[in-house]
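Participant: Here's a sequence, model it:
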Amino acid sequence: MAKASSSFVLPIIFLVMFALVEENMGCMAVLGSCGVITDCSGACKSRFGQDTLSRCDRDGGDGTCICSYPCLTDNLHM
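Facilitator: As a prediction, this is how the structure comes out:
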């Protein structure tokens, strides 16, 4: 009996893990240069909502304003 119950533990762990990962995944958008957009955080929040995280990716030059926000979909997460 112990062997039968332990064979179910690993698949259950993976199912729970994938369900949590899918819930937490979001969308990303690039707004433009941080030199042109002086307030990257404000621009992201005004465009995608208050739950948006923003950062200026300093990849050379002025950098790029990147927004991370929750995806707006009609799909149910199961």
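
Participant: C-alpha only now, for contacts and for neighbours.
Facilitator: Will do.

Participant: Okay, helices next: where are they in the protein?
Facilitator: 2-24, 40-48 (DSSP state H).

Participant: before we go on, could you also do this sequence so I can check it against the first one:
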Amino acid sequence: MAKAASSLVFPIIFLVMFALVEQNMGCMAVLGSCGVITDCSGTCKTKFGQDASGDCDRDGGVVTCVCGYSCPSPHKLHM
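Facilitator: Next up is the predicted model:
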């Protein structure tokens, strides 16, 4: 019986950690080329609010503007 209970400890810890990380990750959006968007950080703040941050991502040779911002709460969304 003790062995069965201990085999459930790690999956439960993993699920709890995953749930906590998912809540704090935030959202990301790709706005377009940094050649077209001259101020990536300013554009992200305008589009997603003052808590947003933006940076030009040079991954793979293509330079794109990537924004990080707080995800809207599902309780605040109204249609």
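
Participant: Quantify their similarity with the TM-score.
Facilitator: Once the chains are overlaid, their TM-score stands at 0.69 when taken by TM-score structural alignment, normalised by the length of the first structure; 74 aligned residues with a Cα RMSD of 2.3 Å.

Participant: Let me have the helices of the first structure in CSV, adding distance to Cys34 of the first structure as columns.
Facilitator: Output for the helices of the first structure, formatted as CSV (distance: least, Cα to Cα, whole Å):
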stretch, distance to Cys34 of the first structure
helix 2-24, 27
helix 40-48, 7
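
Participant: For Asn75 of the first structure, which of the ones you listed is the nearest?
Facilitator: helix 2-24 (11.2 Å; Cα to Cα).

Participant: ok, back up a step: most tightly surrounded among the helices of the first structure?
Facilitator: helix 40-48 (a mean of 17; mean count of other Cα atoms under 10 Å).

Participant: Onto which residues of the second structure does it map?
Facilitator: Aligned by TM-score structural alignment, helix 40-48 of the first structure falls on residues 40-48 of the second structure.

Participant: compared with the first structure, how much does that stretch deviate?
Facilitator: For stretch 40-48 of the second structure, the mean deviation from the first structure after alignment is 0.7 Å (mean Cα distance after the TM-score superposition for the first structure).

Participant: which other residues reach stretch 41-57 of the second structure?
Facilitator: Defining contact as Cα atoms under 8 Å, 6 or more residues apart in numbering, one finds that stretch 41-57 of the second structure is touched by 34, 37, 40, 63-70.
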